[in-house]
Each structure stands twice: as structure tokens, then as C-alpha cells.
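Undergrad: this is the structure alone, sequence omitted:
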């Protein structure tokens, strides 16, 4: 058994070498896996399933090829690609997952999350998240012309970079109480998430039990894959 987990690839036409690393993984090592889980932010931004860029077409083709080879691909929305819908998921051969999702690995319950909902100290981001996850907001946004949506995404990325640069480092990470609450609510001893770009394995005591939180790495400079065997 071999299950792969990745997140925070932030695929973008401006970084073609990262796109190459993703397609290389899907055409190579991932073919030997039992499943691939993408836990959010596969793309740097997503403005709608009608995006006709060469990037979205290439990613869909490579991902679909992996699924067609017999390896199921599961996708969970991130904070950058939360608008990715069923139409594109079908094109790419991906199964959409809610955030959070519980799976079983060798009989053990494992909690999967993107991770942004755990960063409860970042009040401004949580307000923004609530706004853009509202179904009415999303319908109105997706009804706009594609060019207007792309311009909005460019502006939003700029504002995000400003917020990250100005915010205190500690509020950009998960809140320990939020982590504990999520693990208790789902009755798990292992959690896997991305978002923070701080890859690590955290082991700690929770209610008398030894538990584990695995944080996936980003793909800004290189690939980063968690393989559970």
C-alpha cells in the first residue's frame, strides 16, 4: 500500500518548472500508488471552470491520465482554488472532497484538511474566507466576464502577499486549540493538512493519547510529497 498526499503546489504559468514537476510525478512515481490526495491550492488561483488557459488544460490532461491508469485522484479545495467545480473535476478525473474529510488507512481514522480553518488567529483572513465561501458571492463572481475575474484574482494575490508580509508570523500558523478541537470532534489521532507552508511532523499528547499532525510542504521551489506506506 502506498498513498500520496500533496498540497500547495500553486501551479502557475509563471513557474513552468513546478508544472513540469507535477506532471513528472503523475507520469512516474504516482503510477505505483494506490491513491493520490491533493489537499488544496493545486493552482495559484482559480477563476472558474470555464478558464481556457493552456495551464488548466495541461493539468487536467495529466491528472486524468493518472486516474485512467488506475490510480484514483482526490481533490480538496484550498484557499486559492476554492472555486474549482465539478466540471473541471470531471475533466481532470478528480473526485472532490469536503474539508474536512475522514479516511481510513490500514484501519486507522485519519483527518484530512486544507488547514486554513485552523489558522483562527488570522482574523482578517477568516473574515475574507467567510465572504468568498458564501454561495451568493460565488454565483455573482462566476457570472462576471472571464477577463474581469482574472483581474480580480491578480489583485487578490497582491493583497494576499501584502497581508502575509505585514502579519505577525505566529498568526499565520495553526491555532493549537483549533487543532485539538478538530481532532477531538472527529475522534482521530492523526491529522494531515497543508496551507501553512511549514512542513513538519508534530507529535503531542491529547487527552492522554499520543497524536500526530503532519503538515505538507509547498511547491514554490521544489516538489514535496508525503508517502504513507
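TA: That came in fine, so what should we check first? All figures in this text were calculated on a predicted structure; none of them were measured in a lab.
Undergrad: CA atoms for contacts and neighbours, from now on please.
TA: Fine.
Undergrad: buried residues in the helix or strand containing residue 138, which are they?
TA: Secondary structure from DSSP states H and E places residue 138 in helix 135-142. For helix 135-142, burial by neighbour count (16 or more other CA atoms under 10 Å) applies to 141, 142.
Undergrad: can you give me the helices in this structure?
TA: Counting by DSSP state H, the chain has helices at residues 16-27, 54-68, 86-92, 123-132, 135-142, 146-166, 176-186.
Undergrad: buried ones in the last one, by neighbour count?
TA: Which is helix 176-186. Using 16+ other CA under 10 Å as the test for burial, helix 176-186 gives 179, 180, 182, 183.
Undergrad: same thing with the first one?
TA: For helix 16-27, the buried set under the neighbour-count rule, 16+ other CA under 10 Å, comprises 18, 19, 21, 22, 23, 25, 26, 27.
Undergrad: identify the residues contacting the residue most central in space within the chain.
TA: With distances taken as CA atoms, centre = their mean, the residue of the chain nearest its centroid is residue 40 (1.1 Å). For residue 40, the residues meeting the contact criterion (CA atoms under 8 Å, 6 or more residues apart in numbering) are 7, 8, 75, 76, 77, 78, 79, 80, 81, 114, 194, 195.
Undergrad: confirm for me that residue 210 is in contact with residue 202.
TA: No - shown here, residue 210 and residue 202 do not form a contact pair, counting by CA atoms under 8 Å, at 10.5 Å.
Undergrad: double-check residue 93 against residue 71; I have them as touching.
TA: No - between residue 93 and residue 71 there is no contact under CA under 8 Å: 10.0 Å.
Undergrad: what's the burial count for residue 111?
TA: By the criterion of other CA atoms under 10 Å, residue 111 has 22 neighbours.
Undergrad: ok, residue 55 - how many residues close by?
TA: Residue 55 is flanked by 16 other residues according to other CA under 10 Å.
Undergrad: now residue 60
TA: Residue 60: 18 surrounding residues under other CA under 10 Å.
Undergrad: where's it relative to residue 204, distance?
TA: According to CA to CA, to the nearest Å, residue 60 stands 39 Å off from residue 204.
Undergrad: what of residue 61?
TA: Distance of residue 61 to residue 204, computed by CA to CA: 41 Å.
Undergrad: who has more neighbours out of the two?
TA: Neighbour totals were compared for residue 61 and residue 204, and residue 61 leads with 15 against 12 (other CA under 10 Å).
Undergrad: the more buried one reaches residue 94, doesn't it?
TA: No - here residue 61 does not reach residue 94: they are 11.2 Å apart, not a contact under CA under 8 Å.
Undergrad: mind listing the shared neighbours of those two?
TA: The contact lists of residue 61 and residue 94 share no entry, where a contact means CA under 8 Å, 6+ apart.
Undergrad: then this one, side by side with the first:
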């Protein structure tokens, strides 16, 4: 069995979700052969060199899960794109490119965070290009920690204000981008998060049946996962203790 999750947005002022994830790592994740996190594990990450008590605890729990025998993989999201090799080494998570193709359920599956598919949001796409630029990232990482923390707070505030004024369809994936991306990667199975709209979508690519699985975001009383057992893929929610 393999598990895929996304969009936990872990942060100190949401202790219920953090504890739910820790319980998940100590329970269901250890029963799986692999756990893949498709971005936004953290609400914000300002660099591997800054780790408070909260971040250290999450890293330690990931490492314990890895050491218990579960393969861990992490793909950057739009909130934690500054996670780097030091985090990967300490947590036991392999870093995945976005997108990544792998075999799941006997199919060639395309894994993404999902934000690159929201092409209708031109302002966000411009920010994404900047945020994924290695030169820009190096410039940010060179700033003092306090300046990076202030920048993270400012970006979260700006994101919330901008999203409140955007039409719902703009913040969802663009159907044409989905089809083009599946065609480009020669896949008929897409799995992503980001939109916080859990669902299984049926579509067609060049006359062939295709599916898009959207993994939901975690909340104080609820988590989401995609469970892969043999050829079966099951999108499911579960209660957090």
C-alpha cells in the first residue's frame, strides 16, 4: 500500500492538525510502503537554516517514520518551495521534481502540486515563476532570519487578500492545461493537491479515458489521503484524533 497526501499547511497555531499528522506518521503511514507529500506540508518555510521547536518536531517524526521502514517523498508546494537538501537529509524525505511521473496502481501516474495548472490566475503564475527562480531564492535565503519571517507574513497576508477578490474558477485548474500536461507526459492519470477541492474527475485526452485525482487539504478535524493498493486508487477523508 502507498499513501499520498497534500496541503497540511502545518503551523504552530494549528496544533490539532500538527498532532493529527504526528499520529498519522506513527500509525497509518507506518503501515504503508511509501508516503508521498505533494506540497504545502508547511504553511511557510523560510529556509532549512531556520528551525524552531515546531519544525524540529515535525522533522523528527518524519525521520522516525522513515527509519521504521516507510519510504518518504516530498514535492514542493507554493508555501514551502524553499525546503532544501538539508531538510530532505534530516527528515528522510526524497525530493521530487514538479511534475514527476511514476507507476501507481499499474498506471503511469503524473504527480504535481497543482499550482502550475492554475493558468487562469496570471498574477499568481507571475509570482510562481519568480518564486521558483534559483537566483531569487538565493537572494531571499541570504536575508537575515527576521527579514525572512517578516516577508513570509507579508506574502501570506497578500495571498489571502488577493484570493478573497478572485473568482472561484480562476483559483482552480485550467482544463486545457490539464489535458496538455497529461499529453506532454504521456499519462492518463493525474494526481495533485493545491486547490483544496477533493474530487475524482473523469476526462478525455486524445480520445482516451483519463482521470484527475485532487487530494484535499487537512483541517483541525479532518485529513485527506489517496490510498493505492494494487490497481485500486481510493480518495478518502478521515477524522483527526
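TA: Received, thanks. Model, not experiment: these values are computed from the prediction.
Undergrad: after superposition, what is the TM-score?
TA: After superposition, the two chains reach a TM-score of 0.98 (TM-score structural alignment, normalised by the length of structure 1), with 228 aligned residues with a CA RMSD of 0.8 Å.
Undergrad: and the buried residues of helix 16-27 of structure 1 as TSV, adding distance to residue 107 of structure 1?
TA: Shown next, in TSV, are the buried residues of helix 16-27 of structure 1 (distance: CA to CA, whole Å):
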residue	distance to residue 107 of structure 1
18	34
19	34
21	32
22	29
23	31
25	27
26	27
27	29
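Undergrad: which residues in structure 1 does stretch 50-68 of structure 2 match up with?
TA: Counting by TM-score structural alignment, stretch 50-68 of structure 2 falls onto residues 51-69 of structure 1.
Undergrad: what comes up buried for the matching stretch?
TA: Using 16+ other CA under 10 Å as the test for burial, stretch 51-69 of structure 1 gives 51, 55, 56, 59, 60, 62, 63, 64, 65, 66, 67.
Undergrad: please apply the same query to stretch 217-235 of structure 2.
TA: Buried residues in stretch 217-235 of structure 2, counted by 16+ other CA under 10 Å: 217, 218, 219, 220, 222, 223, 224, 225, 226, 227, 228, 235.
Undergrad: what's the closest of those to residue 168 of structure 2?
TA: Nearest to residue 168 of structure 2 among these: residue 217, at 16.6 Å, using CA to CA.
Undergrad: any idea how far residue 120 of structure 2 is from that closest one?
TA: Taking CA to CA as the measure, residue 217 of structure 2 falls 21 Å from residue 120 of structure 2.
Undergrad: again, but for residue 171 of structure 2
TA: Remark: distance between residue 171 of structure 2 and residue 120 of structure 2 (CA to CA) = 7 Å.
Undergrad: who has more neighbours, those two?
TA: Remark: of residue 171 of structure 2 and residue 120, residue 171 carries more neighbours, 18 against 15, as counted by other CA under 10 Å.
Undergrad: not counting sequence-adjacent ones, nearest residue to the residue nearest to the centre of structure 1?
TA: With sequence-adjacent residues excluded and distances taken as CA to CA, 6 or more residues apart in numbering, residue 40 of structure 1 is closest to residue 78, at 3.7 Å.
Undergrad: the one you found is in contact with residue 117, isn't it?
TA: No - counting by CA under 8 Å, residue 117 is not a contact partner of residue 78 of structure 1; they are 10.2 Å apart.
Undergrad: comparing those two, which shows the higher neighbour count?
TA: Between residue 78 of structure 1 and residue 117, counting by other CA under 10 Å, residue 78 is the more crowded of the two (27 against 21).
Undergrad: and the residue lying closest to residue 197 of structure 2 once chain neighbours are set aside, what is it in contact with?
TA: Of all residues not flanking residue 197 of structure 2 in the chain, residue 216 sits nearest, at 5.8 Å (CA to CA, 6+ apart). Taking CA under 8 Å, 6+ apart, we find residue 216 of structure 2 in contact with 5, 6, 7, 193, 195, 196, 197, 198, 199, 223, 224, 225.
Undergrad: measure stretch 166-184 of structure 1 end to end?
TA: End-to-end distance (CA to CA), stretch 166-184 of structure 1: 33 Å.
Undergrad: do the same with stretch 114-125 of structure 2
TA: 12 Å.
Undergrad: not counting it itself, show me its contacts.
TA: Stretch 114-125 of structure 2 is contacted from outside by 77-78, 128, 170-174, 177-178, 192-195, using CA under 8 Å, 6+ apart.
Undergrad: apply 7 Å and report the result again.
TA: Stretch 114-125 of structure 2 is contacted from outside by 170, 171, 172, 173, 174, 177, 178, 192, 193, 194, using CA atoms under 7 Å, 6 or more residues apart in numbering.
Undergrad: please report the distance of the fifth one from residue 53 of structure 2.
TA: Summarising the geometry, the distance separating residue 174 of structure 2 from residue 53 of structure 2, computed by CA to CA, is 39 Å.
Undergrad: equivalent analysis for residue 81 of structure 2, please.
TA: According to CA to CA, residue 81 of structure 2 stands 20 Å off from residue 53 of structure 2.
Undergrad: residues touching the residue nearest to residue 91 of structure 2 when sequence neighbours are not counted, list them.
TA: Leaving aside its sequence neighbours, residue 91 of structure 2 sits nearest to residue 63 (CA to CA, 6+ apart; 4.5 Å). Shown in contact with residue 63 of structure 2 (CA under 7 Å, 6+ apart): 90, 91, 92.
Undergrad: didn't the second one look like it was pressed against residue 62?
TA: Going back to what we said before, that points to residue 91 of structure 2. Yes - counting by CA atoms under 7 Å, residue 91 of structure 2 touches residue 62, with 5.3 Å between them.
Undergrad: if I look at the nearest residue in space to residue 145 of structure 2 that is not next to it in sequence, how far off is residue 108 of structure 2?
TA: Spatial nearest neighbour of residue 145 of structure 2, chain neighbours left out: residue 50 (7.2 Å); criterion: CA to CA, 6+ apart. According to CA to CA, residue 50 of structure 2 and residue 108 of structure 2 sit 37 Å apart.
Undergrad: show me the two of the buried residues of stretch 217-235 of structure 2 that sit farthest apart.
TA: The distance between the two most remote of the buried residues of stretch 217-235 of structure 2 (CA to CA) is 24.4 Å, for 220 and 228.
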